[in-house]
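*Asks:* Sharing a model that was predicted from the sequence below.
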Amino acid sequence: MGSPEAAYRVGEGGVLDVDTAFYDRLAARSDDQEVVEHLVLPIRSGLAWEVPAGHLFRIIAPEGPQVGDLNLWNRHDPRERLWASRTRQLQSAHVSRHDRLWSTLPRLRPLATITADSLEDYGTDADGGRVHDLLGTRCDPYVNRILTGEDFDLHCHSNLTRAVLPYGLTEFDVHDVLNVFQCTGLNNEDRYFMKASPARPGDFLEFFAEQDLLCALSTCPGGDLSVPLWGPDARDPIDVCRPLAVEIRRPSPDLLQGWSPPEPAAYKGAHGLRGPVQG
């Protein structure tokens, strides 16, 4: 018996029909990309950075397996930000090359498109685990207090909160993440599980910025997630924590021919309301 069709589908040539040749050309011609900034995130820290539209950025595991929690915003209007649940529906629960990261209503458009993934061949393992997930979200000190009765200030939510403060944002702007290099799935009880990250030294996930972006990343305090964070076997996983790196790359102008930033969703209705509607 085949599996059911995806619910969110569109005809050929629609918004979900990605120009794969364009993104593959960007990825293949890495020699025609200038590295304009190289950033390193120490363990259990957070960092925010800007990426202009038409540039690429890579998240790299320079020393081996380490999970990173990624947030994205429109640099000029942070109310437009990554919408993890809609991206799960339009793309998949685990993302890779050619998948797009979609923004919140009312804009609903791609923020970034994945151009390269050195873990693309990992596929689905014997437990049903896959990498780069949108299934779960960031660890946070509130749930940690619920589960353990203890306070810890270096969870991904806190790392991201500290990272975006210089940009005038607060923890209310931190949102559901893309878990980069994280291996997850749903078990036989339909409950979320996490496995040790399969990332190797030098593995990377590369994105093309479809808009001017503000990005923030946390080096998860769980490290490579090979050590349980909660439950009877939990212990401090600091020994399996490693840094992450970020490269911002400017492609040769000829590689961008034919590309333009995506327009907001075309719906201009009033949601059935009568009278003036705030835009």
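*Replies:* Structure received.

*Asks:* Going by C-alpha atoms from here, please, whenever you check contacts or count neighbours.
*Replies:* Noted.

*Asks:* Return the set of buried residues in stretch 151-167.
*Replies:* Within stretch 151-167, the residues that qualify as buried are 154-164, counting by 16 or more other Cα atoms under 10 Å.

*Asks:* structure B:
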Amino acid sequence: MRVPTTTDVPTSSRPQSKSHADPFAELPTPESFCCNAVLTRHVVPAAHGYAFAVTKGTRFRIIDLKGEQVVDFMAWVHDKPFTRLEKMSTAYTRYHLSGVQPAVGESLWTNADRPLLRVTADTVKVHDMTFMSCFPGLYTKQGLQGHRSCAQNIFEAMQSFGMEDILDIAEPFNIFQNTPNYSLKRLGSSKPGDYIEFEALEDAVCAVSSCPYDLDGFNGGVITDIAVVIAKKK
């Protein structure tokens, strides 16, 4: 699979208070993603999930292969032992970013009020931090028994990291989801090959779901594969 490239994405011009600014190293360029790194690629089948661990300083991309595909994303601090207690929190992230989604150079924060993942490149810049993951009961109530869901996808993927209950999933950062004013309709913003790239600020376990929500034209009405590409430093 070819790793998409893009021109340099400028850092955010949004003003930050001194206490909320991320005190980290200079932002890398998108072109440097492949430099001095070993790439690991994983294609996540449509309507399924995948979990993976990354060490501090690792960069990775989540790629929409076909376009208009929402990706539910969650992350936990990979402490030792791995308790899954400290996790990415959209509530803390909204607080630090004054209620809006992270721009390039800004971070996703944890429920312990620490930055966990920094956005280092983003070809779409439209995402969602308001909706929960779709869950089995949501579809059952609509007569769709057995329909796959993001909550189930994440839970299944995280069982290899010791998760025992679907209620242990975290709050999702809904990548590529365009839902202004809480509107769930066909407003897909990502094109084939679009991606968002993160840098891990701590050791972390991450999980993604190719969102199975196919009602009313959401996700373009057709659920498609996504990809995760991890660039591990040599």
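*Replies:* On my side now, so go ahead. As the structure is a prediction and not an experimental result, all values here were calculated from the model.

*Asks:* What's the TM-score once they're superposed?
*Replies:* Once superposed, chain against chain, the TM-score is 0.82 (TM-score structural alignment, normalised by the length of structure 2); 215 aligned residues with a Cα RMSD of 2.5 Å.

*Asks:* ok, back up a step: with secondary structure and distance to E50 of structure 1 as new columns, can the buried residues of stretch 151-167 of structure 1 be given to me in CSV?
*Replies:* Formatted as CSV, those follow (DSSP: H, G, I helix; E, B strand; the rest coil; distance: Cα to Cα, whole Å):
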residue, secondary structure, distance to E50 of structure 1
L154, coil, 23
H155, coil, 22
C156, helix, 19
H157, helix, 19
S158, helix, 20
N159, helix, 17
L160, helix, 14
T161, helix, 16
R162, helix, 16
A163, helix, 12
V164, helix, 11
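
*Asks:* neighbours around D77 of structure 1, how many?
*Replies:* For D77 of structure 1, the count of nearby residues is 11 (other Cα atoms under 10 Å).

*Asks:* Please apply the same query to R242 of structure 1.
*Replies:* A count of nearby residues for R242 of structure 1, using other Cα under 10 Å, gives 23.

*Asks:* what's the answer for the one 10 residues further on, then?
*Replies:* For S252 of structure 1, the neighbour count with other Cα under 10 Å is 16.

*Asks:* ok, and the closest non-adjacent residue to it?
*Replies:* Of all residues not flanking S252 of structure 1 in the chain, D32 sits nearest, at 5.5 Å (Cα to Cα, 6 or more residues apart in numbering).

*Asks:* Can you find the partner of the one you found in structure 2?
*Replies:* Alignment note: D32 of structure 1 maps to C35 in structure 2; criterion TM-score structural alignment.

*Asks:* same thing with L101 of structure 1?
*Replies:* Match for L101 of structure 1 (TM-score structural alignment): L108.

*Asks:* Assumed its match was part of a strand.
*Replies:* Yes - L108 of structure 2 sits within a strand when classified using DSSP: H, G, I helix; E, B strand; the rest coil.

*Asks:* Assess the claim that it and S89 are in contact.
*Replies:* Yes - with contacts counted by Cα atoms under 8 Å, L108 of structure 2 reaches S89, the gap being 7.4 Å.

*Asks:* Can you tell me the closest non-neighbouring residue to the most centrally placed residue in structure 2?
*Replies:* Taking Cα atoms, centre = their mean, the centroid of structure 2 lies closest to F73, which sits 3.4 Å from it. Closest residue to F73 of structure 2 apart from its sequence neighbours, by Cα to Cα, 6+ apart: V208 at 4.6 Å.

*Asks:* Can you tell me what that neighbour aligns to in structure 1?
*Replies:* Per TM-score structural alignment, V208 of structure 2 is aligned with L217.

*Asks:* Quick check: the helix or strand where that match lies compared with structure 2, mean distance?
*Replies:* Using DSSP states H and E, L217 of structure 1 maps to strand 213-219. Its matched residues in structure 2 lie on average 0.5 Å from strand 213-219 of structure 1 after superposition (mean Cα distance after the TM-score superposition for structure 1).

*Asks:* Nearest to V180 of structure 1 among the buried residues of stretch 151-167 of structure 1?
*Replies:* Taking Cα to Cα as the measure, V180 of structure 1 lies nearest C156 of the buried residues of stretch 151-167 of structure 1, at 12.4 Å.

*Asks:* okay but the closest one is in contact with D69, surely?
*Replies:* Yes - the pair C156 of structure 1 / D69 is scored as a contact, 6.7 Å apart, by Cα under 8 Å.

*Asks:* Overlap of the contact sets of these two?
*Replies:* Here C156 of structure 1 and D69 have 138, 218-220 as joint contacts, going by Cα atoms under 8 Å, 6 or more residues apart in numbering.

*Asks:* what's the most distant pair in these?
*Replies:* Pairwise across these, and taking Cα to Cα, the largest span is found between R138 and T219, at 10.7 Å.

*Asks:* what are the ranges of the helices in the stretch 101-250 of structure 1?
*Replies:* In the stretch 101-250 of structure 1, helices defined by DSSP state H, counting those that start in this stretch lie at 141-148, 156-164, listed in chain order.
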